[in-house]
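**Q** 3D, please:
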Amino acid sequence: MTVSDTERSASDDLERATEVFTSVRPRLFGIAYRMLGSVGEAEDLVQEVWLRWQKYDRDTVENPAAFLATSITRLAINAARSARARRETYIGPWLPEPVDTTADPHLGAERGEALEFAVLLLLERLSPTERAAYVLREAFEYPYRQIAEIIQLNEPAVRQLVSRARKHVRTGRRTPVTRDEQRRLLSTFVTAARAGDLTALEELLAADVISYSDGGGRVRASRFPVVGAPRVAKFVKAFAPHFWAEVDVAWTEVNGQPAVLLTRDGEPYTLLAISTSEEGIHEVLWVMNPDKLTAAAAAVAAD
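**A** Just a heads-up that it's a prediction; the model follows:
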């Protein structure tokens, strides 16, 4: 084989490797994002898998998609362990980084599981291995046998992990209202919040509502969750004059649900989302950390 033939063969091989990787990339990102709740960290892991895939002896891989899914999951489990340690020193409440779901509603998943803010927050309380088993089964419908191979446990143990995670999510998650009703509730909340209307706010909120403000120490934000309808309503009313001054409101979609991006002087300021049920708004999520607003801002700019 001539040098030219060798180079051509290597180029063709890399092209095939690129095609395979590109075809499964949305799923790889979807797994990593659901595991970590961070767009940046998920992208970093996808890039790491790509680099490993280029260097790997691909002739030994019978099922490239399974190989790549295994690689991203194991990396995500390790990253989640490190992230848990970092979040113990995170300043104030931690919220997932909003991800734009207008282009890909389920981020490569067969099902949209573990994408809503409410579910991602519940999964944070699971061990990384439990989270991986749940995500692979519920979002991507992997068979238990394959999940066992990926996370290196036996099949009965995997079934137990998934069952335990399902119960945790089912217990903690309330039945959401329709998308239209959620949008109406968020719109009404924004109107009441801007006006500092205490009565209107209390009428919207579930009795045990929790307000989380994620500033990450980068901007001024409440460092503790605010709990209970009266306290949350008073909290929102108290900062209304300063918070909403000269703020523009743009509707967007993140994590498969309606949200609003607040901007001031053209700069992203806050991403506001809510979790709802028939009882009203039971979570108010203020994503204020500038590092977490990039994807949401890009989605609004693209509209």
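
**Q** rest of the way, CA atoms for contacts and neighbours
**A** Will do.

**Q** Which parts of this structure are strands?
**A** 205-214, 226-227, 247-254, 257-264, 267-277, 280-287 (DSSP state E).

**Q** Kindly reformat these as TSV containing distance to Leu68 and mean neighbour count.
**A** TSV is the format used below for those (distance: least, C-alpha to C-alpha, whole Å; neighbours: other C-alpha atoms under 10 Å):
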stretch	distance to Leu68	mean neighbour count
strand 205-214	33	22
strand 226-227	41	20
strand 247-254	26	18
strand 257-264	29	20
strand 267-277	33	23
strand 280-287	32	24
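
**Q** wait, which of these is closest to Val119?
**A** Closest to Val119 of those is strand 267-277 (C-alpha to C-alpha; 9.9 Å).

**Q** Okay, angle between the closest one and strand 247-254 too, please.
**A** Counting by axes from the mean of the first three to the mean of the last three C-alpha atoms, to 10 degrees, strand 267-277 lies at 60 degrees to strand 247-254.

**Q** Tell me where the stretch 51-200 of the chain has helices.
**A** 64-87, 117-123, 128-134, 144-151, 155-172, 179-195, 198-204 (DSSP state H, counting those that start in this stretch).

**Q** Let's see this one next, to set against the first:
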Amino acid sequence: MSSSLDIAELGAIDTIIDAAIAEDLAAGDLTGRLTVPPGTAARGRIIAKQDLVFCAGPVAQRSFARVDPQLSIALRAREGASVRAGDELIALAGDARALLAGERTALNLLGRACAVATLTRRYVDAAGEGIRVVDTRKTMPGLRALDRYAVRCGGGHNHRNDLGSGVLIKENHIRCAGSVRAAVAAAKANAPHSVRVECEVETLDELREAIAAGADAALLDNMSDATLREAVAIAGPKGERRVLLEVSGGVTLERLPSLAGMGLDLVSVGALTHSAPSVDISLLFEVGG
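**A** Alright, predicted model coming up:
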């Protein structure tokens, strides 16, 4: 089954893969070299041992290929597909030593991506159509491209990628600038015309100040449901107001349906990438071509 993944979406994915391989194979695979006769052929299956959302199959495929380009690696699941425990995800064949050498890197990257995609799908399903679920920059260091791709595989959306790709004025920026109004005004005066200016606010007065200063989006931080409803009333109806409303902080799966019905635009969830629980996947071997 083919995948819709374009490796270009993941940026320098080979740099990530090569670093992971070097971390695991800098001195070679001692156990494989000592126990597996040269030229031994094997077939393998990566299977799901739990229900999950499949993500980054081509990354696992590429990881094995970096170890040995002669390996045969066939994807059995589609990117973003929900798979069941026991389903085959990837079929492999070739030199047994090479398969063993690439196993951990491939499973680590695949498992990480599937974990993020699976958790994201749960949040997206809980939110329904009423609000867009987005990630944050609370990603695994060095794996941001993979984490963000996995969020998309799970049906979520991406926030700004890095500090240079958007303006998000937060509490400490406001303290340095002197006020919400001063911070927003400075950003609006100097930001590129193509960049939205978003400002984090913790009170309704700060929201009013941000709107008056011309903020394009407001990040409503750690507000109760009652306060969020007041914030929507201040900003105006969805589709008619000129400021996007994003809610962050204290967002749980149980709370999402309520948030989705308030008329908010976005909910950002750091847990998608900083707290995704590991998924259970395994590579099973069969010796012989």
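
**Q** May I have the TM-score of the superposed chains?
**A** Once superposed, chain against chain, the TM-score is 0.27 (TM-score structural alignment, normalised by the length of structure 2); 150 aligned residues with a C-alpha RMSD of 7.2 Å.

**Q** hang on, the earlier thing: let me have the helices of the stretch 51-200 of structure 1 in a markdown table, adding mean neighbour count and distance to Ala240 of structure 1 as columns.
**A** Output for these, formatted as a markdown table (neighbours: other C-alpha atoms under 10 Å; distance: least, C-alpha to C-alpha, whole Å):
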| stretch | mean neighbour count | distance to Ala240 of structure 1 |
| --- | --- | --- |
| helix 64-87 | 18 | 29 |
| helix 117-123 | 21 | 24 |
| helix 128-134 | 25 | 37 |
| helix 144-151 | 18 | 47 |
| helix 155-172 | 16 | 30 |
| helix 179-195 | 17 | 6 |
| helix 198-204 | 18 | 11 |
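
**Q** All the helices of structure 2, residue numbers only.
**A** Ranges of helices in structure 2, per DSSP state H, are 13-25, 30-35, 57-67, 96-127, 144-153, 171-177, 180-190, 204-213, 225-235, 256-260, 271-274.

**Q** Just list what the second one packs against, helices and strands only.
**A** Which is helix 30-35 of structure 2. helix 96-127 (3 or more C-alpha pairs under 8 Å, 6 or more residues apart in numbering; DSSP states H and E).

**Q** Now do the end-to-end distance for stretch 35-46 of structure 2.
**A** End-to-end span of stretch 35-46 of structure 2 (C-alpha to C-alpha, to the nearest Å): 22 Å.

**Q** circling back to that earlier point, would you tell me which of the strands of structure 1 gets closest to Ala238 of structure 1?
**A** So among the strands of structure 1, strand 226-227 is nearest, using C-alpha to C-alpha, at 12.8 Å.

**Q** quick revisit: would TSV of the helices of the stretch 51-200 of structure 1 with distance to Leu51 of structure 1 be doable?
**A** Shown next, in TSV, are these (distance: least, C-alpha to C-alpha, whole Å):
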stretch	distance to Leu51 of structure 1
helix 64-87	11
helix 117-123	28
helix 128-134	22
helix 144-151	19
helix 155-172	29
helix 179-195	39
helix 198-204	49
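
**Q** so which of the helices of structure 2 comes closest to Val133 of structure 2?
**A** For these, the distance to Val133 of structure 2 is smallest for helix 96-127, at 6.2 Å, taking C-alpha to C-alpha.

**Q** what comes up buried for the closest one?
**A** Within helix 96-127 of structure 2, the residues that count as buried by 16 or more other C-alpha atoms under 10 Å are 96-107, 109-127.

**Q** what's the answer for stretch 180-187 of structure 2, then?
**A** Buried positions in stretch 180-187 of structure 2, judged by neighbour count with 16+ other C-alpha under 10 Å: 180-185, 187.
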